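J.: Following is a predicted model, sequence given first.
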Amino acid sequence: MSAPLKGLKVLDFSTLLPGPFATLYLADLGAKVVHIESPTRPDLVRLMPPYANGQAVAHSYLNRNKQSIALDLKDPNSIALLYQKILEVDIVVEQFRPGVMQRLGLDYATLAQINPKLIYCSITGYGQTGLYKDKAGHDINYLALSGIAGYSGRQQSGPPPLGIQVADVAGGSMHAVMGILAAVIERYQSGIGQYIDISMTDCAVALNNMAAASSLAGGEHAEAEQTHLNGATFYDYYPTQDGRYFAVGSLEPQFMLALGQALELPVLLQKGASFDQADRAEVKQALRDKFASEPFAVWQALFQNLDVCVEPVLSLQEALNSPLAATRNWVVNVPLNAEAVETEPQLACPIKFSRSQASYQYIGQALGAGTWFKSTADD
């Protein structure tokens, strides 16, 4: 099968998570990605435990299918080498603070003079303009400023510290991939590239979609435990007798009816769709009492074959080893290098095509193991 992005060449200057995750998807889908790394200041992901096969597993995953090239970007010889190769490149991805690439002589304006077809994507916390452009930040800061944290969590305990980086990935990485591929399509019409400014905070704000639409129209202003999806209704998590949880999402009338019948809860049938706060509280308490009356395994057996939008809250290990994971191929075994028989299990690319497919050539390389500067333009 064909790789959908075969023929695109990407120069990746990013580190940590947002940029590398974006270019991981490009690499999985067939683009040739060359990861430029410092020979003296390693990407912190390279240092994060746990380790397997001699390196950090997070780095092995985020940088699979990519060539690693060690270059000192403060050395004029390194910059000269990049100038020589930039005509071969379709896309540049970088994640430095605004102004850093310009000081290095690797900014869009400079590189576009050499290669006018170049598509150049900068991923930062707050974008290339505005009051915050020079500030440092992390995912929790972007979620705080985006408004998402303001109506997430519980009124008593406040916003939850999430186990994943929502703004980094759903914001920065995914929007960067969308922007890059949109620019590739536009280049077929115009014949020239362009610059893409991705702010992880901007993109996190866009994730508010439904709540923001209501607020901007003068409707309901989202607050913790005050909307349909954040705890105001019975759409919520419920603890079982043994301290596990079930997720109840039975909002539609047919699912609400089936859930009420399965749990033998008349109050859900009578008041589940009510907008009255007292009715909602009564329904939620009835569900809490019901789920707390039996252990996790009992509810798992009951809901396994019921189509009512109720599912067990799984640990990550349970999820990755579940029947659903097996049937949807969530995990793939990736060769340690292009010639190796040994493999390392990693998360698969979730995008599935009818004719094309993702490729898994090798895990992230050791620092400087790439051969890009020795290769030909067609390699």
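T.: Here it is on my side, so go on.
J.: From here on, just use CA atoms for contacts and neighbour counts.
T.: OK.
J.: Just to be sure, residue 169 is in a helix?
T.: Yes: residue assignment for residue 169, taken from DSSP: H, G, I helix; E, B strand; the rest coil, places it within a helix.
J.: list the contacts for it?
T.: Residues counted as contacts of residue 169 (C-alpha atoms under 8 Å, 6 or more residues apart in numbering) are 17-18, 21.
J.: what number of residues lie near residue 4?
T.: As a burial measure, the neighbour count of residue 4 was computed by other C-alpha atoms under 10 Å and equals 17.
J.: Would you confirm that it contacts residue 356?
T.: Yes: if you go by C-alpha atoms under 8 Å, residue 4 and residue 356 touch, sitting 6.0 Å apart.
J.: hmm, who's touching the helix or strand that contains residue 21?
T.: Counting by DSSP states H and E, the element that carries residue 21 is helix 18-28. Residues from elsewhere that reach helix 18-28 (C-alpha under 8 Å, 6+ apart): 5, 10, 12, 14, 33, 62-66, 93-95, 123, 168-169, 172-174, 176-177, 349, 358-360.
J.: just to revisit the earlier point, between the contacts of residue 169, which sits nearest residue 46?
T.: For the contacts of residue 169, the minimum distance to residue 46 (C-alpha to C-alpha) is 11.4 Å, reached by residue 17.
J.: I'd say the closest one and residue 166 touch.
T.: No: using C-alpha under 8 Å, residue 17 is not in contact with residue 166; the gap is 11.2 Å.
J.: take the one below as the second:
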Amino acid sequence: MSLPLSGVRVLDLTRLLPGGLCTMLLADMGARVVKVEEPGKGDYIRLAPPLLDGVSPFHAIVNRNKRSLALNLKKEEGKAVLRRLISRSNVFVEGFRPGVMERLGFSFDSVKELNPTIVYCSISAFGHRHKMSSMPGHDINFQALSGALAVGRKPELPMVQLADLCAGMYAAVGVLAALARARRSAVHVDVPIVPSLVSWLILPLAMRLVAGRPPKPEDGLLTGSDPFYGLYETADGRQIAVAAIEDDFRHNLIRELGSPELESLAHDGGRGRCRAKRLLKKIFASKTRDEWHSQLSFKETCVTPVLDIGEVVGLGRIAGRTLSRGLIGGLLPSPLSFSPYGQTHTIRAAPRLGQHTTEILKELGYTEHQILRLEKSGVVQR
């Protein structure tokens, strides 16, 4: 049975992570995604280290389930190919700074003339209407400007590209919402990366408004004030995550730990909470992480082991799958399941640059002779 977005045609003119994630999500739900790339270069996420068998895992994951068309948009014949594609597509996604698509001749207004019902999605630092809209940047810049780097701690280089991922998710949501209306008219979905990430800082912003100062870790229930919500080191130097903030879970945890005095300390204000933290720290330091996992994780306590990424991959904890050298893109399959469709379809490997150029051009009506001429003139790459 086909997936929810089967039949939806998407043009991906983006590079790197935000737009790539957006169209990956759409492809995972059944959309037919054509990734338009510059001949000879392609999306430079292809070169992001480390390489596995010559393939970047970033490219393999983000660009799975897509077809690659190597097309030179600086040549008029290349633009003509893109116009044909636009007329047959439902979604157009671009991730350039405002003004670039206009200079190429593919602004929202121009694309709308070619396809009056298309969904046109733009992803940029601040969107098209902000005074800083032309500012260049990457994830660390956007996290820095959003305040996310300095929430309750000294800023440090992030290991997860939150801004890029956040913008990609918002872009996918915006496209899905716009598709419902696009049957009647074209829609421009403008996704600003920095404000997107700011919108995720719900608790820090709320604390700032209430306290009138930047939030500290000990301020909030979920950031350190509650002894039953936090991380504790175990006997083997690893950590356990405790989130027993509801009464039932807390009662179960206290019973399993055999320390009834924790109950009264939990309700004894700041001083009691500090004593409870010290006691919990001492208790959890008495056994290894895995011993606590065996004792607590399945006892309705909201206690889990803190895994490192090697354990997550090595133990097959990602949707029950393990890393395949032959298909790296299968490392992070879509977590979505659609009833009655079931899990999203079998993952197809990310394409090599220009792998589907011939196939796509023939679908547009180009003959082999015409394709060969385009190839010789540097318009396309196969």
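T.: Yes, it's here. Here the structure is a predicted model, which is why all the values come from computation and not from measurement.
J.: returning to that earlier point: pull out the buried residues from the helix holding residue 21 of structure 1.
T.: When neighbours are counted by 16 or more other C-alpha atoms under 10 Å, the buried residues of helix 18-28 of structure 1 are found to be 18-28.
J.: Which stretches in structure 1 count as strands?
T.: Secondary structure of structure 1 (DSSP state E): strands at 9-12, 32-37, 51-52, 55-56, 66-70, 91-94, 119-124, 195-199, 236-239, 245-248, 310-312, 331-335, 343-347.
J.: tell me which strands and helices the fourth one is in contact with?
T.: If I follow you right, that is strand 55-56 of structure 1. For strand 55-56 of structure 1, not one helix or strand is in contact under the criterion 3 or more C-alpha pairs under 8 Å, 6 or more residues apart in numbering; DSSP states H and E.
J.: Tell me the mean distance between that strand and structure 2 once they are aligned.
T.: After superposition onto structure 2, strand 55-56 of structure 1 sits on average 1.9 Å from its aligned residues (mean C-alpha distance after the TM-score superposition for structure 1).
J.: What is the equivalent residue in structure 2 for residue 319 of structure 1?
T.: By TM-score structural alignment, residue 319 of structure 1 lines up with residue 312 in structure 2.
J.: Grab the nearest non-local neighbour of that match.
T.: Excluding its sequence neighbours, the residue lying closest to residue 312 of structure 2 (C-alpha to C-alpha, 6 or more residues apart in numbering) is residue 318, at 6.7 Å.
J.: quick check, nearest of the contacts of residue 169 of structure 1 to residue 206 of structure 1?
T.: Checking the contacts of residue 169 of structure 1 against residue 206 of structure 1 with C-alpha to C-alpha, the nearest one is residue 18 at 16.6 Å.
J.: Relative to residue 351 of structure 1, how far out is the closest one?
T.: Computed with C-alpha to C-alpha, to the nearest Å, the distance linking residue 18 of structure 1 and residue 351 of structure 1 is 18 Å.
J.: With residue 98 of structure 1 instead?
T.: In terms of C-alpha to C-alpha, residue 98 of structure 1 sits 32 Å off from residue 351 of structure 1.
J.: neighbour count winner among those two?
T.: Using other C-alpha under 10 Å, the more surrounded residue of residue 98 of structure 1 and residue 351 is residue 98, with 19 against 11.
J.: List the contacts of the aligned partner of that one in structure 2.
T.: Using TM-score structural alignment as the criterion, residue 98 of structure 1 maps onto residue 98 of structure 2. With C-alpha under 8 Å, 6+ apart as the criterion, the residues that contact residue 98 of structure 2 are 124, 127-128, 133-134.
J.: Just put those residues in a markdown table and tack on neighbour count and distance to residue 37 of structure 2.
T.: Listed next are those as a markdown table, based on neighbours: other C-alpha atoms under 10 Å; distance: C-alpha to C-alpha, whole Å:
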| residue | neighbour count | distance to residue 37 of structure 2 |
| --- | --- | --- |
| 124 | 24 | 18 |
| 127 | 21 | 23 |
| 128 | 18 | 23 |
| 133 | 16 | 24 |
| 134 | 18 | 22 |
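J.: and for stretch 191-200 of structure 1, what are the contacting residues?
T.: Residues outside stretch 191-200 of structure 1 that contact it (C-alpha under 8 Å, 6+ apart) are 108, 112, 116-128, 142, 167-168, 171-172, 175-176, 179-180, 183-184, 187.
J.: Can you point out the buried residues in it?
T.: If you call a residue buried by 16+ other C-alpha under 10 Å, then stretch 191-200 of structure 1 has these buried ones: 192-200.
J.: just stretch 35-42 of structure 1 next, same as before
T.: Buried residues in stretch 35-42 of structure 1, defined by neighbour count with 16+ other C-alpha under 10 Å: 35-38.
J.: Over to stretch 116-136 of structure 2?
T.: Of the residues in stretch 116-136 of structure 2, those buried by neighbour count under the rule 16+ other C-alpha under 10 Å are 116-128, 133-134.
J.: repeat for stretch 324-334 of structure 2
T.: Applying a neighbour-count criterion of 16+ other C-alpha under 10 Å, one finds 327-331, 333-334 buried in stretch 324-334 of structure 2.
J.: what does stretch 291-301 of structure 2 give?
T.: Along stretch 291-301 of structure 2, these residues count as buried under the neighbour rule (16+ other C-alpha under 10 Å): 292-293, 296-297, 301.
J.: distance of residue 128 of structure 2 from residue 300 of structure 2?
T.: Going from residue 128 of structure 2 to residue 300 of structure 2 by C-alpha to C-alpha gives 48 Å.
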